[in-house]
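Trainee: Provided below are the primary sequence and the corresponding predicted coordinates.
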Amino acid sequence: MDLIVVCSLIFTAVFLFVLGVDTLRTSKGNIIASRINQVTGKKADADKNINNNHNGNQLFRKFLARAGSISITRRLGRKIDKKLEEADILLHGGEFIVIIVCIAIATTIMIFTLTLKPLTSLVLGAVSVVIPLFIVESTRNKRLVDFNAQISDALTIMSNSLRSGFSFVQSMDMVRKELPNPIKKEFDRTITEVNLGTPIEDALNNLSKRVNSDDLELVITAVLIQRQVGGNLAEVLDNIGGAIRERIRIKREIKTLTAQGRISGVIIGLLPIFLAVFMLTANPGYILELFTNRVGLIMLTLAVLGQFIGLIVIKKIVDIKF
């Protein structure tokens, strides 16, 4: 109990200290900016910036930036930077690590306040770390699926634009104008890189690294080869677009055939949760023994790990790659 209270007080003190120092630095910067903008005739913009800098969201964002720049959080964050970029989440890895730590501490304090059980609080606080990681992975996968679904339409637009006399970059600009996100945002970033002087080859390779799509990598490889050896790029894009559409059709057919296995995985994963809620409602004293007893906590931990392993195995079985 004492350890949790001390850790909570230390975390709160560090948070308030960083917040206070940053507020003082921001206030000093606002005074200087205000004086400069008065001379340049931009007083209204300066006042607007001062108000925005005192907004709670701005302060929290700056706290994340400060805490995320610490060496240990920055090192840990490098491992998740790529996934955050692929999920289009505007956070650095270090900032995301800070959010995870804050969630774990807040969950631990909340559970301890409700149950007064240090071990239970620590276990559930550790489990809460999985939630942000799951959200990032789900967002990343959904964005990748949406992007892959747009590639065939993008190739059709690009091939028609090339036949109409547009350049390759102009055909990408047509895709950016015609299609929604996520392909709109990624193509817009690539076009911006080219306009700022980045070679088209490097810009396309950067696009492939950001999205991490096999279909897009196939397209970019074909484009780069065509730029070296020549040929009818519009016809190449049409052929690749047809192949991608066929792959999408086969994937949807496989998804239909494996629907039973995926539903079984969902039921197996949710059934223990519903049973726990039912027991907690019908006979709370019976199930609370699992949370108040050391052996019960060990059993719960092993059960949760077993559930995750089972879900991963089922996912691997129904996830057919070709």
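Mentor: Okay, I see it. Note that this is a predicted model, so its numbers are computed, not measured.

Trainee: from here on, contacts and neighbour counts on C-alpha atoms
Mentor: Fine.

Trainee: quick one: buried residues of the top helix by length along the chain?
Mentor: Taking DSSP state H as the criterion, the chain has its longest helix at helix 2-40. Buried positions in helix 2-40, judged by neighbour count with 16 or more other CA atoms under 10 Å: Ile4, Leu19, Asp22, Thr23, Asn30, Ala33, Ser34, Asn37.

Trainee: How about the fifth one: what's its closest non-neighbour residue?
Mentor: In this case it means Asn30. In space, Asn30 comes closest to Ile50 once its chain neighbours are excluded; the distance is 6.1 Å by CA to CA, 6 or more residues apart in numbering.

Trainee: Mind listing residues that contact stretch 13-22?
Mentor: Identification of contacts with stretch 13-22 by CA atoms under 8 Å, 6 or more residues apart in numbering yields Leu59, Lys62, Phe63, Arg66.

Trainee: quick one: secondary structure of the second one?
Mentor: Following DSSP: H, G, I helix; E, B strand; the rest coil, we place Lys62 in the helix state.

Trainee: which non-adjacent residue is nearest it?
Mentor: Lys62 sits nearest to Asp22 (CA to CA, 6+ apart), 7.6 Å away.

Trainee: need the strands for the stretch 151-300 of the chain, in chain order.
Mentor: Read by DSSP state E, counting those that start in this stretch, the stretch 151-300 of the chain holds no strands at all.

Trainee: also this one, for the comparison:
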Amino acid sequence: MNVDLPMQLGSVPIEWVLMSLPALGALVLFLLVFGGGGAAKQTRRRINRVRESNAPQMTPEQIISIRRATGESGIPIVDNLIKHLIPQPEKLRLRLASAGLKTTLGNYVLTSILLGLFTFGLLKFTNTAPLLLSALAGLLAAVLLPHAVVGFLLRRRRNKFIANFPEAIDLMVRGLRSGLPITESIRTAGAEIIAPVGTELQNVTDSVRLGAKLEEALWETSRRLDIQEFNFFTIALAIQSETGGNLAETLANLSDVLRRRRQLKLKIKALSSEAKASAYIIGSLPFIMALLIYLINPTYIAELWIDPRGMFLVGIGLTSFAVGAGVMYKMVKFEI
């Protein structure tokens, strides 16, 4: 017995409801993947409390000056979008800075808008998808693709920083044991170690030369990087400046801890690599098969985004796929 779906759900067309299901699946995947664990959030809150209590306080005039220098794009429409549509622009600015990007927030938003319009135009004017589906694809491309690219650059820069930071601490320890002060040891390490460690340490040295206190410069860099290894280093220096003690021995112990921490992360990565490979293969099979069927017989698979029943099934499939991918990701992700 054939049962036709109603074309209206109240006053809302059923096509709109069915096309929103993939967006719901993408939202669920985003929340599952990028939602941090409870222990990690608690650690970040503790570090943020210590950082805020030690970081230098800026006047409103300085904050406005920095926002004008780093946040505006020069295009009124884009600047209004930044003010009204982005909930926490300061966090996005810090994320761009942590990824090593020199672009402003305005340029980031403008690039996202152009990418969304390009995706919409490509799908609409080539008659690949209907209007609503093209608009949804453009919206997802504008929001998710720039976020994914910045996230990739951020992870790559952090991994490189974590890999080279113990060597920088060892250089500081040798400088302290030879009689150099900590500021000169940091300057030497910044000149010897490759980027991004050397670049960040040189920024700390430049801030000290311009009159900032060493502890304030370290906390500012810690806020921008948001890397636990550098937070440990900053906290160790802050505690030593208050309580005294052998700073060289403290930093040597910290370097050994950071190396052991990285070795443990690599071991966990090796043990979970099989599960990750299985997840990648299983997750890519539906899309590969859909592409092959589309190349062989486009009219056969076109019913999935033309017929409301096909869109309903695609929405359920993408939602289930997003939930499953998020659960598998959380299963192989460990906080250290």
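Mentor: Great, that's in hand. From a predicted model like this one, the values you see are computed outputs, not experimental measurements.

Trainee: where does the TM-score land?
Mentor: Remark: TM-score between the superposed chains equals 0.75 [TM-score structural alignment, normalised by the length of the first structure]; 261 aligned residues with a CA RMSD of 2.1 Å.

Trainee: Could you give the number of residues near Leu124 of the first structure?
Mentor: Leu124 of the first structure has 16 neighbours, counted by other CA atoms under 10 Å.

Trainee: Identify the residue of the second structure aligned to it.
Mentor: Under the alignment (TM-score structural alignment), Leu124 of the first structure pairs with Ala137 in the second structure.

Trainee: hang on, its match packs against Thr119?
Mentor: Yes: using CA atoms under 8 Å, Ala137 of the second structure is in contact with Thr119, at 6.9 Å.

Trainee: what ranges do the strands span in the stretch 1-150 of the second structure?
Mentor: Assigned by DSSP E, counting those that start in this stretch, the stretch 1-150 of the second structure shows strands spanning 8-9, 12-13.

Trainee: and the ones you listed as CSV, adding distance to Lys102 of the second structure?
Mentor: Formatted as CSV, the strands of the stretch 1-150 of the second structure follow (distance: least, CA to CA, whole Å):
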stretch, distance to Lys102 of the second structure
strand 8-9, 48
strand 12-13, 44
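
Trainee: now these as JSON lines including mean neighbour count and distance to Ser284 of the second structure?
Mentor: Below are those laid out as JSON lines (neighbours: other CA atoms under 10 Å; distance: least, CA to CA, whole Å):
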{"stretch": "strand 8-9", "mean neighbour count": "12", "distance to Ser284 of the second structure": "33"}
{"stretch": "strand 12-13", "mean neighbour count": "11", "distance to Ser284 of the second structure": "31"}
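
Trainee: Val21 of the first structure pairs with which position in the second structure?
Mentor: Checking TM-score structural alignment: Val21 of the first structure goes with nothing.

Trainee: Val21 of the first structure and Lys28 of the first structure, how far apart?
Mentor: From Val21 of the first structure across to Lys28 of the first structure, the span is 11 Å (CA to CA, to the nearest Å).

Trainee: Same question for Cys7 of the first structure.
Mentor: In this view, Cys7 of the first structure and Lys28 of the first structure are 32 Å apart by CA to CA.

Trainee: Average offset of stretch 270-278 of the first structure relative to the second structure?
Mentor: Superposed on the second structure, stretch 270-278 of the first structure shows a mean distance to its aligned partners of 1.4 Å (mean CA distance after the TM-score superposition for the first structure).

Trainee: equivalent range in the second structure for that stretch?
Mentor: Mapping stretch 270-278 of the first structure onto the second structure (TM-score structural alignment) gives residues 284-292.

Trainee: related to what we said a few turns ago, between the contacts of stretch 13-22 of the first structure, which has the most around it?
Mentor: Phe63 (20 neighbours).

Trainee: ok, that one - contacts?
Mentor: Phe15, Val18, Leu19, Asp22.

Trainee: Which member of the residues you listed is positioned nearest Val304 of the first structure?
Mentor: Nearest to Val304 of the first structure out of those is Phe15 (CA to CA; 32.6 Å).
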